[in-house]
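*Asks:* Sequence first, then the predicted structure:
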Amino acid sequence: MRRRGTRTRWAAVTAVALALLFAGGAVTVASAERDEAPRTPATDSADAGFARDMAVHHQQAVEMSFIVRDRTQDESVRRLAYDIANTQANQRGMMLGWLDLWGLPKLQSGVEPMAWMGMGGSGDSGPSDGALMPGMATNAQLDALRKASGREAEVLYLKLMTEHHKGGVHMAEGCVGKCAPGVERDLAQGMVEAQQSEILLMADMLRKRGA
């Protein structure tokens, strides 16, 4: 009887020890998960500013690409326009989705575009030609693209998109330097590489058109 009682007590002690061990492990895992959980960016952060401004920047690239698609029959230009429109529309959707996920507004009144980069949309540091952000086309340039056709439309589109990409690369590099590590900064780095490659491609296309 005494031996059986001793075994019972040892089994109870062991069960309690194992329960405490597993409980401690669960607390450690939960704590680690909390530490690794993504933080929600503030509305004035580089992450939020980049998502807002690049979504606007991308929207104009999509618009210009749809315009030139209907103004030329050149397959190389139409293919480039389709690739740019498709890629940037998808990326724009991702960035607007992040803002929704973070519970942040897609537009921020009273804040100049690219202020998160230390720039403003007007004055000495911003574009002086009426464009909303560096690289973006003006309304007059968009109207000219709508009126052009054939080779004229191709050359104008390639020139406008080259400047647009240069502005986009500058902004994406700003996010690479200022945004928190994660998918958004990775996306920005991908934009830098892809748009620099397309700038070289468009330079070659312009040379072939004598521009």
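*Replies:* Received, thanks.

*Asks:* okay, CA-based contacts and neighbour counts for the rest of this
*Replies:* Noted.

*Asks:* how much space between T43 and L99?
*Replies:* Here the criterion is CA to CA, to the nearest Å. By it, T43 lies 9 Å from L99.

*Asks:* typed the wrong thing, it's S31
*Replies:* Distance check for S31 against L99: by CA to CA, it reads 27 Å.

*Asks:* if you count what's nearby, which of those two comes out ahead?
*Replies:* Applying other CA atoms under 10 Å to S31 and L99 shows that L99 carries more neighbours, namely 21 against 12.

*Asks:* List the residues that contact the more buried one.
*Replies:* L99 sits next to 48, 51-52, 105-106 when contact means CA atoms under 8 Å, 6 or more residues apart in numbering.

*Asks:* Regarding it, which helix or strand does it belong to?
*Replies:* In this structure, L99 sits in helix 75-102 according to DSSP states H and E.

*Asks:* now what about the helix or strand just after that helix, what contacts it?
*Replies:* Downstream of helix 75-102, the next assigned helix or strand under DSSP H and E is helix 139-147. Helix 139-147 has contacts (CA under 8 Å, 6+ apart) with 64, 67-68, 71, 131, 153, 156-157.

*Asks:* Let's have these in a markdown table, adding secondary structure and neighbour count.
*Replies:* As requested, the contacts of helix 139-147 are exported to a markdown table (DSSP: H, G, I helix; E, B strand; the rest coil; neighbours: other CA atoms under 10 Å):
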| residue | secondary structure | neighbour count |
| --- | --- | --- |
| M64 | helix | 20 |
| I67 | helix | 20 |
| V68 | helix | 25 |
| R71 | coil | 19 |
| A131 | coil | 17 |
| A153 | helix | 22 |
| L156 | helix | 20 |
| Y157 | helix | 27 |
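
*Asks:* then this one, side by side with the first:
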Amino acid sequence: MAMTRTHWASIAAVVLALLFAGTATVVAAGGDGESAHPVTPAADSADAGFARDMAIHHQQAVEMSFIVRDLTDDEDVRTLAYDIANTQANQRGMMHGWLSLWELPKVDPGQKPMAWMAEAGGAHAGHARGAGDGALMAGMATPEQMERLKKLKGRAAETEFLQLMIVHHNAGADMAQGCVDLCEVDTQKSLAQTMVNGQRSEVELMVGMLKERGAQVRT
């Protein structure tokens, strides 16, 4: 089977993740050989929970982007979809790479989605409880919404995609902010901050694209 550019990007991201995580392990060790931060996060830590949950969250964004790419000829939407798919596939590969390095499962049936945020309390707990109507996590589209998107064409598909992705990105940025606040591994906190900045910027872009199509943000 031929490898797509996204597949190659994902493989490269795993390799980079292993290198970055290895560097983080060295940096975390103090001069006396003791670690200032946990070298290997626990399975129920914010670091592990974020890596697992955001990888799943990202996977749906990649899927939605590939779906709309084939439903419209609008170059702006197609370019946005490609950028989202490429960026989030890379980041997903990095998070899986960290989990592999830490020898932690990529899926943990014993942990509920977003449990690492719920246990933190405060605003983070509120974001963790944001999922509903059959969605796996806050911001994620339901199976019914995904099926509806697949059946649309042209301007209708563009509008549906933008409305779904704005909700998806807003929740993703909230989750990433949770890692910035709660995670212990510096390289992962740095990636999370990159996600916050990038997804909030793309939300602003998508809101403008919706207005051009005479549509409103879905709440």
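*Replies:* That came through fine. Here the structure is a predicted model, which is why all the values come from computation and not from measurement.

*Asks:* related to what we said a few turns ago, residues shared between the contacts of T43 and L99 of structure 1?
*Replies:* Joint contacts of T43 of structure 1 and L99 (CA under 8 Å, 6+ apart) are P105.

*Asks:* hang on, the earlier thing: now, of the contacts of L99 of structure 1, which are buried?
*Replies:* Using 16 or more other CA atoms under 10 Å as the burial test, these include 48, 51-52, 106 as buried.

*Asks:* So which of those residues belong to helices?
*Replies:* Among the buried ones among the contacts of L99 of structure 1, DSSP state H puts 48, 51-52 in helices.

*Asks:* rewinding a little: between the contacts of helix 139-147 of structure 1, which sits nearest Q91 of structure 1?
*Replies:* Checking the contacts of helix 139-147 of structure 1 against Q91 of structure 1 with CA to CA, the nearest one is M64 at 16.2 Å.

*Asks:* Now for the contacts of helix 139-147 of structure 1: which two are most distant?
*Replies:* R71 and A131 (22.9 Å).

*Asks:* do you know how far the nearest residue to F50 of structure 1 once chain neighbours are set aside is from A48 of structure 1?
*Replies:* Distances taken as CA to CA, 6 or more residues apart in numbering place C175 nearest to F50 of structure 1, at 6.4 Å, with adjacent residues excluded. As judged by CA to CA, C175 of structure 1 and A48 of structure 1 stand 10 Å apart.

*Asks:* cool, E154 of structure 1 as well?
*Replies:* Note on E154 of structure 1: its distance to A48 of structure 1, by CA to CA, is 34 Å.

*Asks:* how would you label P41 of structure 1: helix, strand or coil?
*Replies:* Following DSSP: H, G, I helix; E, B strand; the rest coil, the label given to P41 of structure 1 is coil.

*Asks:* What count of nearby residues applies to it?
*Replies:* So P41 of structure 1, with other CA under 10 Å, has 17 neighbours.

*Asks:* likewise E36 of structure 1?
*Replies:* E36 of structure 1 has 9 neighbouring residues, counting by other CA under 10 Å.

*Asks:* Can you tell me the closest non-neighbouring residue to the aligned partner of L160 of structure 1 in structure 2?
*Replies:* When structure 2 is aligned by TM-score structural alignment, the residue opposite L160 of structure 1 is L164. Among residues not flanking L164 of structure 2 along the chain, A141 sits closest, at 6.7 Å (CA to CA, 6+ apart).

*Asks:* Roughly how far does the aligned partner of that neighbour in structure 1 sit from V77 of structure 1?
*Replies:* Alignment note: A141 of structure 2 maps to A137 in structure 1; criterion TM-score structural alignment. A137 of structure 1 sits 18 Å away from V77 of structure 1, taking CA to CA as the criterion.

*Asks:* again, but for A85 of structure 1
*Replies:* To V77 of structure 1, A85 of structure 1 is 12 Å away according to CA to CA.

*Asks:* Dump the ones in helices among the buried ones among the contacts of L99 of structure 1 into JSON lines; add distance to G167 of structure 1 as well.
*Replies:* Formatted as JSON lines, these follow (distance: CA to CA, whole Å):
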{"residue": "A48", "distance to G167 of structure 1": "18"}
{"residue": "A51", "distance to G167 of structure 1": "15"}
{"residue": "R52", "distance to G167 of structure 1": "15"}
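
*Asks:* from those residues, which single one is nearest A194 of structure 1?
*Replies:* Nearest to A194 of structure 1 among those, with distances taken as CA to CA, is A51, at 17.7 Å.

*Asks:* Out of all residues in structure 2, which is the farthest from the middle?
*Replies:* The centre of structure 2 is farthest from one residue, D32, which by CA atoms, centre = their mean lies 36.5 Å away.

*Asks:* Which helix or strand contains that residue?
*Replies:* Per DSSP H and E, D32 of structure 2 falls between elements, in no helix or strand.

*Asks:* average offset between the helix or strand hosting the match of L160 of structure 1 and structure 1?
*Replies:* In this structure, L164 of structure 2 sits in helix 154-182 according to DSSP H and E. Following the fit onto structure 1, the mean deviation recorded for helix 154-182 of structure 2 is 0.4 Å by mean CA distance after the TM-score superposition for structure 1.

*Asks:* Which helix or strand lies directly C-terminal to that helix?
*Replies:* Sequence-wise, the next helix or strand downstream of helix 154-182 of structure 2 (DSSP H and E) is helix 186-212.

*Asks:* In structure 2, which residue is most central in space?
*Replies:* Ranked by distance to the mean C-alpha position of structure 2 (CA atoms, centre = their mean), the top residue is H58 at 3.6 Å.
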